[in-house]
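Colleague: With the sequence up front, the predicted model follows.
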Amino acid sequence: MIYFVGAGPGDPELLTVKAWRLLQQADLVIYAGSLVPFQVMDCCRADAQKVNSAPLALEEIVKLMVEYHQRQQLVVRLHTGDPSLYGAIGEQMRALDEVGLPYEIVPGVSSFLAAAAAVRKEYTVPGGSQTVIITRLAGRTPVPPEQALSALAQHRGSMAIFLSVGLAEQVQQELLQAYPPATPVAVVERASQPAERVLRGTLGGLAKLIQAAGITKTALILVGDFLTGEGTSLLYDRKFTHEYRAGS
């Protein structure tokens, strides 16, 4: 079997039990070298073949998978966070389908969840935002026009913006078309890792905040009133009746 495995946000203790077990068993681990920390790679079997996918093309990655599978050896394709978010696994799976090789996806903890933990906030606030928008700014990888940041901002939901910290000025300009300048923001660099940094500010000063810190990559931008808002859930309210408890 070939496994697409989510490595989590960087802290090896945030690997799932299944991900850790597969790394211990894998004969070949193809990993995103620019993103997967060495602490996670230390979880691999000592004698496993470890290949950095950063300089490889799709065809080379698939060729390695096929070669090891034909030897009946276990293959792990290790992606940061969760493979379903900006993981580029679709074309890899299609290539495996074409040659008839079996594979399985093992989900991981996404960095947008680790970022929420870092700022000690919940994206969905009782009485406030009940919507989380996970997106990115268009760059070398295009974004459909209807999903432009300025369009998504009209919803005024809680936002986690990936792969865009290097374009901070453009992010700020697009968001200001819908959010007030005083909207709280946070920038979380290397969430869950030893080098984690959390910057806080307002949307009107977002670009300057990022530029002053010298952050150019490996960071998420969080936007929304959830960063300062507070609410109390009805779920545990003594007067609230539900299936398992009668209100008083």
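Modeller: Looks like it arrived, so ask away.
Colleague: from here on, contacts and neighbour counts on C-alpha atoms
Modeller: Fine.
Colleague: And the helices in the chain, which stretches?
Modeller: Here the chain has its helices, by DSSP state H, at 17-25, 38-41, 58-70, 90-99, 111-119, 149-152, 168-175, 206-213.
Colleague: Now the ones you listed in a markdown table, please, with extra columns for mean neighbour count and distance to residue 134.
Modeller: Formatted as a markdown table, the helices of the chain follow (neighbours: other CA atoms under 10 Å; distance: least, CA to CA, whole Å):
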| stretch | mean neighbour count | distance to residue 134 |
| --- | --- | --- |
| helix 17-25 | 18 | 24 |
| helix 38-41 | 16 | 25 |
| helix 58-70 | 15 | 26 |
| helix 90-99 | 13 | 18 |
| helix 111-119 | 20 | 8 |
| helix 149-152 | 19 | 10 |
| helix 168-175 | 19 | 14 |
| helix 206-213 | 17 | 18 |
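Colleague: do you know which of those lies nearest residue 133?
Modeller: helix 149-152 (7.8 Å; CA to CA).
Colleague: Contacts for that closest one, please.
Modeller: 133, 135-137, 171, 174-178 (CA atoms under 8 Å, 6 or more residues apart in numbering).
Colleague: Use this one as the comparison:
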Amino acid sequence: MTVHFIGAGPGAPDLLTLRAQRLIAAAPVVLYAGALVPAEILGHAPAEAQVIDTQHLQLDEIIAACQAAHGAGHDVARLHSGDLSIYSAVAEQTRRLDALGIPWDVTPGVPAFAAAAAALRCELTVPEVAQTVILTRYGKLASKIPAGEDLASLAAHGTTLVVHLGTQAIDEIVAAVTPHYGPDCAAAVVARASWPDELVLRGTLATIAAQVADAGIRRTATILVGPALAAHDFRESHLYSKARDRPAAGDDA
């Protein structure tokens, strides 16, 4: 058997990969991350599948469910919201599975920051404006942020900054990054990106905290800051430029 860790996407049930859908449809056991995985995605599971909400389970209990499936020879579809490469708590699970000799693999999903960028109709990297995206989280109530990864240090780069899990502390985040970007820098908050109740707030560092407070946003939101969010008068990329060298007709591409 195999435990298939699957990125279930940001919320919209059709933002699920074909591979993910196939694995879910074949899995006798499905573990999913509470209210962050919509019922339509769980609907891909076999009617007879054991479906377990891990929202209120501890790590030991989650691993015990995987171990029981392993003993029965049953594959597990382990669903996490977004993509598994960031803030998924997968590493601690796979470490336990390795110690138990239980096979596992990973199927990527659409991450929340990509869904937020889509909602904003915005490219996060713009030629000669921003060519780097920094993904981070606000660490006040969760595990500690490593030295050198505090918001002020990251904001010093002046590029596109994406902050997860931080809307409850939007005032503190704004205060930390404003000295580096300036109060007029573009900022946005996208709550529940791709869900039917998606909410998009656009403003500047001077206005975004008040907008968040007025909207009552407390969680399941992504904060984005940087000049790329409002870039209009920028140089076109080299990718489609007339100056780019291209193979002659008949040459290999």
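Modeller: Here it is on my side, so go on. Fair warning: this is a prediction, and the values are worked out from it, not measured in the lab.
Colleague: now the helices of structure 1 in CSV, with distance to residue 230 of structure 1?
Modeller: Output for these, formatted as CSV (distance: least, CA to CA, whole Å):
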stretch, distance to residue 230 of structure 1
helix 17-25, 33
helix 38-41, 35
helix 58-70, 46
helix 90-99, 39
helix 111-119, 14
helix 149-152, 23
helix 168-175, 22
helix 206-213, 22
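Colleague: hang on, the earlier thing: please indicate which of the contacts of helix 149-152 of structure 1 are buried?
Modeller: Those of the contacts of helix 149-152 of structure 1 that meet the buried threshold are 133, 135-137, 171, 174-176, 178, by 16 or more other CA atoms under 10 Å.
Colleague: sorry, back to before: looking at the helices of structure 1, which is closest to residue 239 of structure 1?
Modeller: That would be helix 111-119 among the helices of structure 1, by CA to CA, at 29.6 Å.
Colleague: what about the closest one, how far off from structure 2?
Modeller: With mean CA distance after the TM-score superposition for structure 1, helix 111-119 of structure 1 departs from structure 2 by a mean of 0.7 Å once superposed.
Colleague: chain center to that helix, what's the gap?
Modeller: 9 Å (CA atoms, centre = their mean, to the nearest Å).
Colleague: packing partners for it?
Modeller: If you count contacts as 3 or more CA pairs under 8 Å, 6 or more residues apart in numbering; DSSP states H and E, helix 111-119 of structure 1 packs onto strand 184-189.
Colleague: in structure 2, what residues pair with the strand it packs on?
Modeller: With TM-score structural alignment applied, strand 184-189 of structure 1 matches the range 186-191 in structure 2.
Colleague: From what I see, residue 31 of structure 1 and residue 50 are in contact.
Modeller: Yes: between residue 31 of structure 1 and residue 50 there is a contact under CA atoms under 8 Å: 7.4 Å.
Colleague: Between those two, which has more neighbouring residues?
Modeller: Taking other CA atoms under 10 Å, residue 31 of structure 1 and residue 50 do not tie; residue 31 has more neighbours (22 against 18).
Colleague: quick one, what contacts that one?
Modeller: Applying CA under 8 Å, 6+ apart, the residues near residue 31 of structure 1 are 50-53, 77-79.
Colleague: List of residues touching the match of strand 184-189 of structure 1?
Modeller: Counting contacts by CA under 8 Å, 6+ apart, the residues outside stretch 186-191 of structure 2 that touch it are 116, 119-120, 198-205, 208, 212, 217, 219-230.
Colleague: Quick one: buried ones out of those residues?
Modeller: Among these, those classed as buried by neighbour count (16+ other CA under 10 Å) are 116, 119-120, 199-205, 208, 212, 217, 220-230.
Colleague: Looking at the buried ones among the contacts of helix 149-152 of structure 1, which one is closest to residue 111 of structure 1?
Modeller: Residue 111 of structure 1 lies nearest to residue 135 out of these, by CA to CA, at 12.8 Å.
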